[in-house]
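Enquirer: I would like to see how this sequence folds:
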Amino acid sequence: MERRTFMRATLVGTGAAAFTGTLWQRAALAAPAQNAPSPYGALQAADANGIQLPPGFTSQVVARSGQTVTGTSYTWHSAPDGGACFADGTGWIYVSNAEVSASSGGGASMIRFNSSGAVTGASRILSGTDRNCAGGKTPWNTWLSCEETDTGRVWETYPFGGTAVARPAMGRFNHEAAAADPVRRVIYLTEDKSDGCFYRFVPTTWGDLSSGTLQVLRAGTATSGTFTWANVPDPDGSPTATRNQVSGVKRFNGGEGCHYAGDTVWFTTKGDNRVWQVNLAAGTYELAYDDSLVSPGSPPLTGVDNITGASSGDLYVAEDGGNMEICMITPDDKISVFLRITGQSSSEIAGPAFNPAGNRLYFSSQRGTSGSSSNGITYCVTGPFRT
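Expert: This next block holds a predicted model:
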């Protein structure tokens, strides 16, 4: 399949899209991604935190569920899930969801760091919600926290201060992740159902999610082709679920993470261990990764879940189960293991997000060493990431 040259970029700053990626020419026959040695080198022995990393990288524990965040009086939430980083002028903020019921502390929290990466504060930014799984960052520096229930809502939260607000116009369904596209001025949304759909929300006014149009992707049954968008008649999803209101929709098996950069949106499906690539300018979609099509050897990435990207164009995909790894897919469609958490086989990795400088990667082990949501661990890995 002929590939196009494009720029991958990340959303940074306080309301503008900063295109900081590097131009890459996708290999003509490389997609879906194939096995290759890591550009960082082989994993080393597990460190004191039980994490195997490439040479030159180090890990630290940032927070533990049920324990006070070091340097603050705030107790970290259970089952840390989706996350994102926000620049705050001098340092940054890391936001993390809590994938538990409202009665068990569902919602989202934040940790603030100074320019050297030391914790300076932590607090709750959303409470009383259910199974806040993943979500997404907006260009105007809010966090969209998504409820993973059949009547789940998107909550717009304010890491810099403010009261969280439900955004029902974005649809009520089994929400998973969100990704903002500042070019088309839309928000992409995944649905965690075995017969789920891929959506976009078109706000009436960009920067205001209180009203707009929910649309669903329509396409054939193949793993590549062209697509169109169709309006969802009833975003409330009752009595007919949003995924069943429009004919000709494309079904995706368990939508998970979502990431936008440079006229492309990637999203993952855990039911079939795939990473999908939607080429927005061309109006086409295809597979960026499929564990059944990897060679040579065994597929490194299974339990496909949250996804994020670096300014280099590298994609980082976390595993829900698998070998408890974060794998990376390079712009030339090569896949390798970036890190592995040992001794936590009953957990999942969630919430990968880079700080604004791109030299720290935050993520969580949702259930830690015990396999219980009350024992989640949030980490930071520092090192010479590619830029």
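Enquirer: rest of the way, CA atoms for contacts and neighbours
Expert: Will do.
Enquirer: got a list of what Thr226 touches?
Expert: Ala219, Gly220, Gly283, Thr284, Tyr285 (CA atoms under 8 Å, 6 or more residues apart in numbering).
Enquirer: The structure of the following sequence is requested for comparison with the preceding one:
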Amino acid sequence: MSRPIIPVDNRWSRRDVLRTLFFTAGAAGPAAWLSGCGGDTGAAPLPVPPAGGGATPERLPDLVPETENRLVGRFANIGPLREVPDVHGVRTPEGFATRVVAINGELPQPGGMSAQWPLPGGVGNRPWHIFPDGGGVVPRDNGGWIYISNSEVPGVGSIGFTFPELAGLTTPIESFVPGLAQVGTLVFDPDGTIVDSYTILSGTTFNCAGGVTPWKTWLSCEEHPGGLVWECDPYQAGQGLACPTLGVFAHEAIAIDPQHRMLYLTEDMPDGRFYRWIADPSDWPEGAGRAALQSGRLQVLVVGGDGVEGALTGPQPIHWLDARNPHAPQHENRLAESTVFEGGEGVWYFRGIVYFATKGDDRIWAIDVAAQTIEVIYDRATAVAPNDILSGVDNLFVTDQGDVLVAEDGGDMQVVVIMPDGTLKPLLQVVGQDASEVAGIAFSPDGRRMYFTSDRGGRNGLGGFTNGLGMVYELILPDDL
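Expert: Now for the predicted structure:
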């Protein structure tokens, strides 16, 4: 057996180290604020890509007027982080406040979780799950909202992630051994009171990120070599539906382009690829409000021109190839011509641009859907101060004003904002939880509250917070922002 894939030079995340430790220890526009890893939900005419194999046309219609792309970020004028963290262990700019809304093993409380010992009682019938990761928000009819949260619990299939040479054994076993991960919810009234909590998916493994759909369901991604995407109804307790057409691989996140009826998907593997899924006309008919997500074409990205390194200095042309054996594990069906993206993380569609992160090289990428080009908009290795504060790139969220919010897995536990003009600002920093990572960014429908997780955070027993089994924060934005 070769040695486990352990990161070198801190290029891989502490999540990978935790996976290794787990198994070696013996464990076998309000709409634009909603989703955690999704994207723009605006409606527009929907051109249908051609049927059959091969690439789609060199250019897709650009359906966004050029004048709408001139954006000033919502967070352009925030100040520096305060020197001293608040009572919840979070540094924020002046005017911001935080609240803890869920902690592993405790029933959520209507007014949020106390900074002291757990309170008796609570709402819902489920203690909060361990290792909360990707998240999203959907609105309620009464003006409230629901925060959705994955649980990234390893299982048999995860062994094939840490030890890829064993994936051929562990992936089949995974299909017969129910996982311990789940997807949970926090239900909020319009004033922010938590009124319920329930499970919308269980029996899965290593659910990482995902995305809210324009039709207000949640897509939860399993991150292991035999992983699937599951569609869940966030409005009631229940069980999600598997979507094998979206591929079998170590899924990280999903973004949806409703204009062209396409989904974009990242793969979190050292030799991962970047995918898109094109709905069959019968699966997402023109004019239909949603896709069935049961029939479509899975394709793999190829970067042309001067390739990946050329994208550091300017846009490079791209094209797409139909995946080989799309219903089989993709790590066993690599196309040599397809481009390797080392550790795909968050992905987001916004106004004709698909943003995604790769942790292996600490880069943020941007695909121009109309021009069919790709370029790097942030590269840690070449960043120059003061725009070099971002490392350990992970979950993404793009606001309706063009701010790209990047959560750190590694680095110093920050959420960093990449402004539309390319400058960087820290939005928050979690202190005293260095074995954790930040994830699950999502906003309430009115944009006044932002949710995020510390997936390995918890109580320290002294009224504060430290490393643990996971917690969820609420960031309350100032009124003038």
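Enquirer: quick revisit: ok, which pair from the contacts of Thr226 of structure 1 is furthest apart?
Expert: With distances taken as CA to CA, the most widely separated pair in the contacts of Thr226 of structure 1 is Gly220 and Gly283, at 13.2 Å.
Enquirer: Name the residues contacting each of these two.
Expert: Common neighbours of Gly220 of structure 1 and Gly283 (criterion: CA under 8 Å, 6+ apart): Thr226, Phe227.
Enquirer: Quick check: nearest residue in space to the aligned partner of Glu348 of structure 1 in structure 2, chain neighbours excluded?
Expert: Matched across to structure 2, Glu348 of structure 1 falls on Glu437, judged by TM-score structural alignment. Once flanking residues are discounted, Glu437 of structure 2 sits nearest to Asp409: 4.5 Å by CA to CA, 6 or more residues apart in numbering.
Enquirer: What lines up with that neighbour in structure 1?
Expert: The alignment partner of Asp409 of structure 2 in structure 1, by TM-score structural alignment, is Asp320.
Enquirer: Its match reaches Ile326, doesn't it?
Expert: No - using CA atoms under 8 Å, Asp320 of structure 1 is not in contact with Ile326; the gap is 9.8 Å.
Enquirer: And the two? Which one has more around it.
Expert: Using other CA atoms under 10 Å as the criterion, Asp320 of structure 1 and Ile326 rank with Ile326 on top: 28 against 24.
Enquirer: roughly how far out does whichever helix or strand the more buried one is part of sit from the chain middle?
Expert: Ile326 of structure 1 is located in strand 325-329, with elements delineated by DSSP states H and E. Distance of strand 325-329 of structure 1 from its chain centroid, counting by CA atoms, centre = their mean, to the nearest Å, is 13 Å.
Enquirer: If you count contacts, what does the helix or strand following it end up packed against?
Expert: As assigned by DSSP H and E, the chain's next helix or strand after strand 325-329 of structure 1 is strand 334-341. Helices and strands touching strand 334-341 of structure 1, by 3 or more CA pairs under 8 Å, 6 or more residues apart in numbering; DSSP states H and E, are strand 34-35, strand 51-52, strand 325-329.
Enquirer: ok and the longest one relative to strand 334-341, angle-wise?
Expert: So that's strand 325-329 of structure 1. Strand 325-329 of structure 1 and strand 334-341 are oriented at 160 degrees to each other (axes from the mean of the first three to the mean of the last three CA atoms, to 10 degrees).
Enquirer: Strand 325-329 of structure 1 against structure 2, how far on average?
Expert: Once superposed with structure 2, the aligned residues differ from strand 325-329 of structure 1 by a mean of 0.3 Å; criterion: mean CA distance after the TM-score superposition for structure 1.
Enquirer: what's next to that strand, contact-wise?
Expert: By CA under 8 Å, 6+ apart, the residues outside strand 325-329 of structure 1 that reach it are 33, 300-301, 314-319, 335-341, 349.
Enquirer: can you do 7 Å?
Expert: If you take CA atoms under 7 Å, 6 or more residues apart in numbering as the criterion, strand 325-329 of structure 1 is touched by 33, 301, 314-319, 335-341.
Enquirer: Which members of the residues you listed are classed as buried?
Expert: Listed as buried from these are 33, 301, 314-319, 335-341; burial here means 16 or more other CA atoms under 10 Å.
Enquirer: ok, so of these, who is nearest Phe363 of structure 1?
Expert: For those, the nearest to Phe363 of structure 1 is Ala318 (8.9 Å; CA to CA).
Enquirer: Check the mean deviation of the one helix or strand the closest one maps to from structure 2.
Expert: Element membership for Ala318 of structure 1, per DSSP H and E: strand 315-319. In the superposition with structure 2, the average deviation recorded for strand 315-319 of structure 1 is 0.6 Å (mean CA distance after the TM-score superposition for structure 1).
Enquirer: any idea how far that strand is from the chain center?
Expert: Counting by CA atoms, centre = their mean, strand 315-319 of structure 1 comes out at 8 Å from the chain centroid.
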